[in-house]
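> Next one to model:
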Amino acid sequence: MRKVPSTMATQHPDSATKFVPVREEPDEAVYSLKMPTQGLGCDEYMVDYMGKLTPYHQIGQIVLRLTQEKIVPGKDVFITPRMVSDFAEEPFRQFMTLFAVMEGIYYSISSTGEQGILEIVQAMTSTVEELVRCEERANNLFGIVEKELKIPREGKKLRIIPLFEGVAELLSTREVLTKYAKIASVKDYVRVFLGKSETALLYGHPASALSCKVALSDCQLAAEELGIDIYPIFGGGSLPFRGHICFENAKNFLEEYSGTRTYTIQSGMRYDHGSEKTIKLNEMIRSSIKKEATRFSLDERRRIVTSIMIFAKNYLQEISEITERVMMVARFVPDQRERILGSEEVRYYRELRDVKDLAAHCPDKSIAQVIEGLETGTFRKLPRVIKFTAALYTCGLPPELIGTGNALKEIKEVQGQEWLNSLLHEIFPSLINDIEAVTKYYSKGFLVTKKIAESIENLKSFATFHELDNKYGILVKAAESYIKDLEAGKSTTPSKFAIQIAPGEVSEYLGGSVSANLGKLILDLGKLRGSLG
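I've put the predicted structure just below:
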């Protein structure tokens, strides 16, 4: 049986301290995969073609550089691309990604005899059959490369890693994996990618975390039913909203998301927290990973799903009041990687953001009716999750707080105090810790509507709110003045200025233009948090 990676370095643009151009990514990959004496000690590196401006020859470059370092891809470490999901809309981008994979495989087999690239991440498509067709397509191309370039292929094949994002998608994990394993005649193992971030963008922090926990439990049940191994990858960033995968929170997330076999180590962790903490985090995950998922009974699962729907409903109601303003701020969040496509230009994200699918999974008809009645058109225009998260934090409103207080109050009223106690202390014990970790970034700013203010007051019954961090508060005020002028349509005169944020510590904004100065403020706020978004 193959080695299962414990940590996967990714190309997410969530670092506040570093812009990474594509020309530096091969070096980044090698450094991420080298042993801690020379690198970070990650087991796997994801090359991302999902809306990102990644050169098609990048996989081959990484393979060649690894082999020069006497590191064998596919055996010592792993390179795993993520590709566009929709073949009907973007067939040539998918083909080009697959040919890029073949180039990497060719170089790897030629140099080491190992396949090099074993798997490709593909976001869940509308049908299980399309996942199987994608795997067939990849292996058909593999056959062409074998024939034309005379490489030995016996015993080698490419596999697909399905990516599940969204509450409805995560709650369908067991059903989909069971069907996929049977259609694809899987006899040994399946890796599956569970996405926390995009789910949080659409449904809020608690709903996304609980959905991932249910999916992890369901993966274990599916594995037992099928008689195969299922190895979940938990995709998350270092801020609580996106997974809270950081060294300081390692004990919590390893317990909370038990059953995960691979955790993503994104750019915010690697660059904003630094190499030393990243190496320690890699070592801690590798030594302390919990292979057994929390098991939920049918009754517990039904109750958890009802709680998920209550969290999601309240989040959707509150975020809908401020969506347009958040989108305006998000336009000024600097790109920290080179992208070519926004969320509206990728069919996968357009379909994922149809939140009406949520109601079909709701056990409570009255809650389902409220969800079905929501005006959800604006959600399809939301920016990608990192810009969305950065925009909310820049306005002094951590997204973890949105909808949570009102939802906890409603859960108590609808499901009872006993269930609420169980939810907070046994099922999702990290929730209050996650909330308390971000309260020092809450500034009662201009985004806080009456409904959101009420929700935050309710949340104070469950969590301790810390004083606003002084440095953070000063920079939020500066950003807020720019944002209010932009909203009012005022033509802000270009300016250069400096702010004293602490004795002997000055932040300078010398770009002159509104976009340059606001963009730097957004990055500086991200540095204080330890991640852009």
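> switch to C-alpha atoms for all contacts and neighbour counts from now on
Noted.
> Can you show me the helices along the stretch 351-500 of the chain?
If DSSP state H, counting those that start in this stretch is used as the criterion, the helices of the stretch 351-500 of the chain fall at 365-372, 385-394, 404-415, 417-422, 431-438, 450-459, 470-487.
> Leaving out sequence neighbours, find the closest residue to the residue most central in space within the chain.
Centroid-nearest residue in the chain, with Cα atoms, centre = their mean: residue 197, separated by 3.4 Å. Counting by Cα to Cα, 6 or more residues apart in numbering, residue 242 is the residue found nearest to residue 197 once chain neighbours are left out, at 4.7 Å.
> now the other sequence, so there's something to compare against:
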Amino acid sequence: MRENIPVTMMTQHPDSAQEYVPIQKESEEAIESLKAIPDGLGLEEIMIDFEGKLTPYHQTAQIVIGLIQNGMTPGKEVFVTPRVANANEETAFRQIMAFLSITETIVSAKEYNDIQPIIEVILPMVSSADELIEVKKRIDSVAKLAEKEFKMKKNKDLLQIIPLIEEVPELLNIDSIIYQFVTKLRDNDYPVDYLRFMLGRSDPALSYGNVSAVLANRVALSKAYKIAEPLDINIYPIFGGGALPFRGHVTLENIYNVLETYPGLKTITIQSGLRYDQPRTKLNELIKILNNELPNSKAHFYSETEYQQLYNYVGIFTANYLDAFFEIIPEVAELSDYMPKQRDRLARKSGVGYARDIARPEEIAKLVNIESIKNRLNKLNTDKKFALPRAITFTASLYSVGLPPVFIGTGRGLNEIKNKWGKSGLNEFLNNYPSLKADLKFASKFVNFKNINRFFNQKAVDYIEEDINFCCDFFDLDICRDKNIIKSDIYHMLMDSSLGVLFHLQKASDFSRPKEVELLENWLKEMGSIRGSLG
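Sure thing, here's the model as predicted:
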């Protein structure tokens, strides 16, 4: 039975506007974050990121040995949990190299104590149980090599896998993935009495829209807790959320909304934007709240009828989001390449990098039981080819031109629900997204109608203005009352200036103007600092 479930997980996401953290400083960063207050932040877990990132082979050992030398016990008091590459998206070689790094770290730590310092790994972009079993067997192969070469104690169950579910169709079918994974583990004589899994919040929002991501996470939590009962396992969900609303809105001001929206969470990520772009006093208070609240968080269970209605909602918001998404994504993808690089990640377009996959609305259509919604989803053209930006740069790019992405598809989706089911249907929907008004209210401060019109084509502008106007009507947001007034605060002045430089750079068609690129990056960072996170 797993004990000492971490409440807070520090990550290496590149979402901080104020702080560029090179790989040479990430070990020190991890140690300082896991140290107890007042010397550190008092976080309980570090996710070392090998996915899409230039993390050096030796970083796991540096962090583990550094924690031990600073009086902490990895694997018991604090936890080191690498996120390895998905072999289907990067290469099996990169994944195996991460496992070798972890194994070497386990062997090296034996010089200090007999506690295994790394006990779990996170596998991203999980789509099936078979994929998880394949990784489990790959870990076994590495363990056998370590037994032979390093005389490491034989261990058939060296590392547990934390599946990271990052797409809406997989989140909606998480019970099937969990059931098959656990039963196949047992069929292969692996003991299973608990399962930690991670819910993606940013990537489902990028591919399917903010509202669909929220509802899919709620469905996933309910289904996971339900399937845990017949499997006789304890589950411990991890929420991978950032500071801005489109990526989870994990901030001190909004934390009780997060806890209400996602009941049953046991761990929440504390990403770079939250650590570097928010006041330390606020972060300390947030951590205190999580330590008090998460251990007692209880799941909410839906009925089959409620699941079906949630699928219909997801279908509506996905369709409305993608209508606008396909109109804006070429410009946003290009703009994302100018976003400041705050960690040493693999390039979006390179021989060893990868981009996110386009949405699969036809998979949502299979769950919808209203023919008009089903047909609309199936007719969406997803054959368009582009290398999607990562969720952080996507979010940062849209904020930088005055379009917080939480609005995209939301207003039209709300209006469609009202037209289909009336006020009672709208209220039922809002009960399933209790923090929507708070998310929109925060984001509304950064809307700039003038720049939206400057940057996007007319069809995109029509969708976006509809979305924002309907949101204004439903939640009495004040942004529409002065939409024609030129905002003169520092944020909007920086936005206007940034767009001017960007248009000039685009005419040059490259990055051959280093002074202008540097100026643009500085202004983009300043805007990120004002809103509390780069993306």
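> what's the TM-score here?
Once superposed, chain against chain, the TM-score is 0.91 (TM-score structural alignment, normalised by the length of the first structure); 515 aligned residues with a Cα RMSD of 2.3 Å.
> what sits against the residue nearest to residue 197 of the first structure?
Listed by Cα atoms under 8 Å, 6 or more residues apart in numbering, the contact partners of residue 242 of the first structure are 196, 197, 200, 205, 236.
> That one -> the second structure?
Taking TM-score structural alignment, the alignment pairs residue 242 of the first structure with residue 247 from the second structure.
> Show me what residue 293 of the second structure lines up with in the first structure.
By TM-score structural alignment, residue 293 of the second structure lines up with residue 288.
> Give the full set of residues in contact with its match.
Neighbour list for residue 288 of the first structure: residue 254 [criterion: Cα under 8 Å, 6+ apart].
> do that again at 10 Å, thanks
Residues in contact with residue 288 of the first structure (Cα atoms under 10 Å, 6 or more residues apart in numbering) are 250, 251, 254, 255.
> So the third one sits against residue 294, correct?
Okay, so that is residue 254 of the first structure. No - between residue 254 of the first structure and residue 294 there is no contact under Cα atoms under 10 Å: 11.6 Å.
> Let me have the helices of the stretch 351-500 of the first structure in TSV, extended by distance to residue 113 of the first structure and mean neighbour count.
Putting the helices of the stretch 351-500 of the first structure into TSV (distance: least, Cα to Cα, whole Å; neighbours: other Cα atoms under 10 Å) gives the following:
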stretch	distance to residue 113 of the first structure	mean neighbour count
helix 365-372	54	16
helix 385-394	39	25
helix 404-415	52	19
helix 417-422	53	14
helix 431-438	46	19
helix 450-459	57	18
helix 470-487	53	17
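> Could you point out which of those helices sits nearest residue 35 of the first structure?
Closest to residue 35 of the first structure of the helices of the stretch 351-500 of the first structure is helix 385-394 (Cα to Cα; 29.0 Å).
> As a check, name the ranges of all strands in the first structure.
7-9, 44-48, 78-83, 119-123, 159-165, 189-195, 229-235, 262-265, 495-502, 505-512 (DSSP state E).
> could I get the ones you listed as TSV with mean neighbour count?
Below are the strands of the first structure laid out as TSV (neighbours: other Cα atoms under 10 Å):
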stretch	mean neighbour count
strand 7-9	25
strand 44-48	24
strand 78-83	23
strand 119-123	23
strand 159-165	24
strand 189-195	23
strand 229-235	23
strand 262-265	26
strand 495-502	12
strand 505-512	14
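> where's stretch 114-133 of the second structure relative to the chain centroid, distance-wise?
18 Å (Cα atoms, centre = their mean, to the nearest Å).
> ugh, wrong one, stretch 75-95 of the first structure
Using Cα atoms, centre = their mean, the offset of stretch 75-95 of the first structure from its chain centre is 18 Å.
> Run a quick neighbour tally on residue 206 of the second structure.
Using other Cα atoms under 10 Å, residue 206 of the second structure has 28 other residues around it.
> I'd like to know which of the helices of the stretch 351-500 of the first structure is closest to residue 315 of the first structure.
Closest to residue 315 of the first structure of the helices of the stretch 351-500 of the first structure, according to Cα to Cα: helix 404-415, at 7.0 Å.
> Residue range in the second structure corresponding to the closest one, please.
Aligning helix 404-415 of the first structure against the second structure (TM-score structural alignment) gives residues 410-421.
> Tell me which of the contacts of residue 288 of the first structure persist in the second structure.
With both residues aligned by TM-score structural alignment, their matches' Cα atoms under 10 Å, the contacts of those that the second structure also has are 251, 254.
> hmm, which of the contacts of residue 288 of the first structure are the buried ones?
Listed as buried from the contacts of residue 288 of the first structure are 250, 254, 255; burial here means 16 or more other Cα atoms under 10 Å.
> Could you pull out the helices in the stretch 201-350 of the first structure for me?
Counting by DSSP H, counting those that start in this stretch, one finds helices in the stretch 201-350 of the first structure at the ranges 205-226, 250-256, 267, 275-288, 298-319, 323-330, 347-352.
> Let me know which of these is the nearest to residue 2 of the first structure.
Evaluated with Cα to Cα, the helices of the stretch 201-350 of the first structure place helix 275-288 nearest to residue 2 of the first structure, the distance being 15.9 Å.
> what comes up buried for the closest one?
Within helix 275-288 of the first structure, the residues that count as buried by 16+ other Cα under 10 Å are 275, 277, 278, 279, 280, 281, 282, 283, 285, 286.
> Mind putting those into CSV with distance to residue 99 of the first structure?
Listed next are the buried residues of helix 275-288 of the first structure as CSV, based on distance: Cα to Cα, whole Å:
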residue, distance to residue 99 of the first structure
275, 33
277, 36
278, 32
279, 33
280, 36
281, 34
282, 31
283, 34
285, 33
286, 33
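> What's the separation between residue 289 of the second structure and residue 169 of the second structure?
From residue 289 of the second structure over to residue 169 of the second structure the distance is 32 Å, taken as Cα to Cα, to the nearest Å.
> tell me, stretch 306-322 of the second structure lands on which residues of the first structure?
The aligned range for stretch 306-322 of the second structure in the first structure is 300-316, by TM-score structural alignment.
> compared with the second structure, how much does the matching stretch deviate?
Comparison of stretch 300-316 of the first structure with the second structure after fitting gives an average deviation of 0.9 Å (mean Cα distance after the TM-score superposition for the first structure).
> chain center to that stretch, what's the gap?
20 Å.
> again, but for stretch 42-54 of the first structure
Remark: stretch 42-54 of the first structure is offset 13 Å from the chain centroid, using Cα atoms, centre = their mean.
> quick one: contacts for residue 519 of the first structure?
Residues near residue 519 of the first structure by Cα under 10 Å, 6+ apart: 329, 330, 331, 332, 333, 334, 335, 479, 509, 511, 513.
> Is there a quick ChimeraX command that grabs whichever of those residues are buried?
Typed into ChimeraX, the line below selects the buried ones among those, using 16+ other Cα under 10 Å:
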select :329,330,332,333,334,335,479,509,511
